[in-house]
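Colleague: Give me coordinates for this.
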Amino acid sequence: MSTMIDADAARREGFVPLGASRKGSSFRGGRAAANDTAAEIGSLGKGHFLQEQIVKGPAASLPRRKSLDERNEAKDQALYYSLRDRIPSDLAMTPGAGGQALRRVMLHGATVVFVTPGYEGKRFVFERAKDLGVRSVVIDAPGSWAERMVGERVIAKFIPLDLNRDSTSVLNDCAAAIRALGREEGFSMPAGVCTFCELSVPLVARLAETLGLPGPSSAAVDTARDKHSTRAAMKAAGLPSPSCYRVNDETDLKQAASVVGFPAVLKPLNGAASLGVKKVDSEAELQRCYADVLAEMRATVVSSGALVKKDPTAPSDPNGEDPSFLLEEYLDGPEVDVDVVMGLGEARYAKVVDNGPTAEPYFAETWGVCPSLLPAEGQASLQKLAIDSLKCCGFDCGVFHVECKLTSRGPRLIEINARMGGGQVRKTHLLASGVDLVEETLFTAVGIPCNPHVSIENTAVAYTYVTNQKSGVVDGLASAAKRVAETDKSVAYCKPLVKDGAAIVGSDDALPDWLLDVMVTDSDAKRALDHVLSVATALDVPRFVR
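Modeller: Next up is the predicted model:
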């Protein structure tokens, strides 16, 4: 599926106030106010650190990575709550329900710092952390929704930090705030740092290394975040990879077209949700598409951790810097997600989730089903490629959302997301396998080796996004969704992604807005998929768009 930054929870796990129609646009999202603190995507010197991750990428925007000696020294000096030293790793890796219970005991009482909480739809992360006995500390911009969770006793502390600055300044201030936390009465030095937001992953990796805390290496994270670097690492490892060419500006387009050929896909080098990802079929179309998506990204801002459309009345920055892109060959075949949990250098859990055909040319998601309906041999080849790709980038621990295609020439990687997938991902694995990816992320953050216990079998999960052909204004959809959830016992949820009264865009005009997210369970995957699609059809969404 198209990459979604975890701040994409606006689109996948809660409401986003939708903007006016944007005919021909590949953007799906809200509109920022003219006085929003987020700066333009292209504004660097005074811009938001998350925007730097889109435009420059981690290697160019964050300080150099620590050497091995520097990292070891930081570990020796760190006075943190060391969970890894309590129990030998071979015992902590004990399989089964007993091993999972042991790892939860090890985690209980740990203080974990979360850098940027994402949208309010991510609240379940912090509720699960609380259930596991974790003392959560959240670092985010002043006024964040996460601050309310202190009074609600979901998190232990909220640390306000000005994020509307360059990445290095934010990194240094995060490190200072965490060290100060260790000296604060009632707190100890945190056991780990983590994030569930895609664009914050590189900063958190460097933060962990700076503080001597566990987690995936920043070198591996940088490689995964930069799609061109990912392809280079795969080529060096002898893994199959699509033909690609880096596009720094419009002068590179002709050579890129010559190298890659058509059809091809143009996408931002450092990823920015489905923003700027588009299929092109000719050099002339590439030229037009490049100009269109560049203008689109210039008109996009980061607001509350998510990508939203910039208010047209807000001032522009004439000195902004444009992002680089990647042109790569178009891949045929079915698309899948492979969600992977790694511990001690090996994959301990990997499951394939089928994706429905994306709505081209924007690669918009449609549906998903788990377990996969692909032949066992195809699933095994996809799992192997996903795991080999993670290893060649340098990962040895963590939770990953890996996007692939099973092409006519075999499995091919689309991209690696070095964090838990957004949207339905966590719920899908909880219902289909009993594996909690939030829990496994927390284990990784504090250095507990992961070895997930699969406690559920013979349960299938299917979900779909519901869109509309015509643009208009939504009216009455929420109550209809509620009736479906209450009357159909196989429906895990049927939740609206837009509020009544919201103006929405239909597929006739551009990339359509997602109106509903529906999930069902069954003992059979094909039946689950058929049922969720029938539920979506029976809702007759056009009745609720005027």
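Colleague: C-alpha from now on. contacts and neighbour counts both.
Modeller: OK.
Colleague: need the contact list for residue 466.
Modeller: For residue 466, the contacting residues are 366, 514-518, 536, 541, by CA atoms under 8 Å, 6 or more residues apart in numbering.
Colleague: try residue 221
Modeller: Residues near residue 221 by CA under 8 Å, 6+ apart: 201-202, 205, 393, 395, 418.
Colleague: how about the residues you listed in a markdown table, adding distance to residue 440 and secondary structure?
Modeller: Shown next, in a markdown table, are these (distance: CA to CA, whole Å; DSSP: H, G, I helix; E, B strand; the rest coil):
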| residue | distance to residue 440 | secondary structure |
| --- | --- | --- |
| 201 | 16 | helix |
| 202 | 19 | helix |
| 205 | 17 | helix |
| 393 | 20 | helix |
| 395 | 15 | coil |
| 418 | 13 | coil |
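Colleague: related to what we said a few turns ago, in helices, which of the contacts of residue 466 appear?
Modeller: Applying DSSP state H to those, the entries found in helices are residue 536.
Colleague: Filter the contacts of residue 466 down to just the ones in strands.
Modeller: Mapping the contacts of residue 466 onto strands (DSSP state E) picks out 516-518.
Colleague: which strands and helices sit next to the helix or strand hosting residue 479?
Modeller: Taking DSSP states H and E as the criterion, residue 479 maps to helix 477-487. Contact here means 3 or more CA pairs under 8 Å, 6 or more residues apart in numbering; DSSP states H and E; on that basis helix 477-487 packs against strand 491-496.
Colleague: structure for this one too, so we can compare:
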Amino acid sequence: MNNKYVILVSPRDNEAQLVQEYGYKTILLRKEISFDEIFDVDVPVEMDLNNEEAVLEKCLQLADQLDIISVFTMNEYRIPLASKISEELKLQYQLPYEASLRCRNKKMARQKLNEAGVGKVQYRLVNSQSDLEAELQDIDFPLIVKPSNDSGSKNVYLCKDKVEVSTALQNIVQSKKNIVGQSIDTDILIEEFLDGPEYSIESVTVNGQTTVLGITKKLVTPYPLSIEVGHDFPANLNADEEREIRSLVEQSLAVLGVDFTVTHSEVKLTKKGPRIVEVNARPGGDEIPHLVRAVTGIDLKALAFLVTLGRGIDSLTLSSSTVPSASIRFLLANQEGKLSFDEQFQSPEIKEQKWYAKNGQVVKRTESNFDRLGYFIVYGDEQNSSSTKVTSLEKGLAISIKNPLEI
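Modeller: The predicted structure is shown next:
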């Protein structure tokens, strides 16, 4: 192993193992480091990551002692911090800090895209009820109301009138911090409802050149909840739709200043054409990298690390075993209560299956991507697509939730 180091900023996946497999040593930055993690990395550093000044000072100290070549994270909340550290250390290949902020904050992204005339979307910013009457002039209902810088579809509301907008604002302003203790932007985003099917675009940008690696069809619950219940890869689009979506994403990433990163952009295909919902400067979550690798052979997570070294797809070892399509379906709780499912439910078609809750456990109603019950993944073949197979399997998986009053 060489003596070059990679800083890992509060990793959420297998970042440490991935970096080590490429022969680099690891520095872990995390608020609290578990006993096992201490032995999994070379330099464990426990500190408050919300204290940006202290983190930057510590990283500069480490850079005086060690040969640091990359700062890497796939943690949505920590991407701007990783970019800031990269800038402070003057690393050559980095996602620009300003671009990381635009990708993290939906308000900033919408402002930049509208200024450039790329997929314009009507929007307003409010931070109190007193702003509401004036800001809702000349904008048509229904409207989407959401925090500027939260994630996981948390506190996203479809509102049909001013009363519903007011209620949504009331709920959002009560959330002062996100799950990692960062302040929620006081500007709340109100924008036109983008009506149409939803897709995510998995891309990589190196030296300002974006390559679209594939388009995923997203299955989402009807509003007001907007929970992602499944993904199909690749999406079944006609040539014109695919071309329009690719063009929009490429233009949007350029306008936002994105570089040296893998991105996961969410798009609605409306009657006016495709429109950006949000852009994330990381690989997609919800096992989308699994689906992409199964079909294309491309490991998005490995690629996300390699671009921090200035390397692109050509440096990847592609998986030689691929399938025509892959799908994932998430399992939701339609009410609060005691969960019951068949633990023996199996099928040779299921390639991966995971439960987040145990049989007999009392679960709350699924209201965001953070409180789903589990998932399973299916591959397609030449005869049947993965979406066809997964729909059939769903019918055989019986889940019941007894209301607490019935237990």
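Colleague: ok, back up a step: the contacts of residue 466 of structure 1, buried ones only, as a ChimeraX selection?
Modeller: Buried residues within the contacts of residue 466 of structure 1, by 16 or more other CA atoms under 10 Å, are selected in ChimeraX with:
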select :366,514,515,516,517,518,536,541
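Colleague: how about stretch 349-366 of structure 2: buried residues?
Modeller: Result for stretch 349-366 of structure 2 [16+ other CA under 10 Å]: buried residues 362-366.
Colleague: Please pull up the equivalent of residue 94 of structure 2 in structure 1.
Modeller: Residue 94 of structure 2 maps onto residue 215 in structure 1, with residues paired by TM-score structural alignment.
Colleague: thought its match was touching residue 441?
Modeller: No: Residue 215 of structure 1 is beyond contact range of residue 441, at 9.5 Å (criterion: CA atoms under 8 Å).
Colleague: Those two: who's more crowded?
Modeller: residue 215 (27 against 24; other CA atoms under 10 Å).
Colleague: excluding its backbone neighbours, what's nearest that one?
Modeller: Computed as CA to CA, 6 or more residues apart in numbering, the closest residue to residue 215 of structure 1 that is not its neighbour in sequence is residue 445, at 5.4 Å.
Colleague: Now for that neighbour: which residues touch it?
Modeller: Taking CA under 8 Å, 6+ apart, we find residue 445 of structure 1 in contact with 112, 191-194, 213-215.
Colleague: do residue 343 of structure 1 as well
Modeller: Residue 343 of structure 1 touches 396-398, 444, 449-451, counting by CA under 8 Å, 6+ apart.
Colleague: got it, and residue 407 of structure 1?
Modeller: Listed by CA under 8 Å, 6+ apart, the contact partners of residue 407 of structure 1 are 331-334.
Colleague: ok, which pair from the residues you listed is furthest apart?
Modeller: Across the contacts of residue 407 of structure 1, the longest distance by CA to CA is 9.2 Å; it joins 331 and 334.
Colleague: once you map the contacts of residue 221 of structure 1 onto structure 2, which are still in contact?
Modeller: Of the contacts of residue 221 of structure 1, the ones still in contact in structure 2 (both residues aligned by TM-score structural alignment, their matches' CA atoms under 8 Å) are 201-202, 205, 395, 418.
Colleague: what's the closest of the residues you listed to residue 248 of structure 1?
Modeller: Closest to residue 248 of structure 1, out of all of these and judged by CA to CA, is residue 202, at 21.4 Å.
Colleague: Could you check how many residues crowd around the closest one?
Modeller: Neighbourhood size, residue 202 of structure 1 [other CA under 10 Å]: 28.
Colleague: Same question for residue 217 of structure 2.
Modeller: By the criterion of other CA under 10 Å, residue 217 of structure 2 has 21 neighbours.
Colleague: how about the aligned residue in structure 1 for it, secondary structure?
Modeller: In structure 1, the residue matched to residue 217 of structure 2 (TM-score structural alignment) is residue 354. Following DSSP: H, G, I helix; E, B strand; the rest coil, residue 354 of structure 1 is assigned to strand.
Colleague: for the closest residue to residue 354 of structure 1 other than its chain neighbours, helix, strand, or coil?
Modeller: Nearest residue to residue 354 of structure 1, sequence neighbours excluded (CA to CA, 6+ apart): residue 336, at 4.6 Å. Under three-state DSSP, residue 336 of structure 1 falls in the strand class.
Colleague: you'd agree residue 336 of structure 1 is up against residue 401?
Modeller: No: using CA under 8 Å, residue 336 of structure 1 makes no contact with residue 401, being 10.3 Å away.
Colleague: And the helices in the stretch 201-350 of structure 2?
Modeller: 239-256, 288-296, 300-306 (DSSP state H, counting those that start in this stretch).
Colleague: in the stretch 151-300 of structure 2, which spans are strands?
Modeller: Taking DSSP state E, counting those that start in this stretch, the strands of the stretch 151-300 of structure 2 run over residues 157-159, 188-192, 198-206, 209-220, 228-233, 261-270, 273-280.
Colleague: Nearest to residue 137 of structure 2, out of those?
Modeller: Judged by CA to CA, the one of the strands of the stretch 151-300 of structure 2 that comes nearest to residue 137 of structure 2 is strand 188-192, at 12.0 Å.
Colleague: whereabouts in structure 1 does the closest one align?
Modeller: Across structure 1, the stretch matching strand 188-192 of structure 2 (TM-score structural alignment) is residues 325-329.
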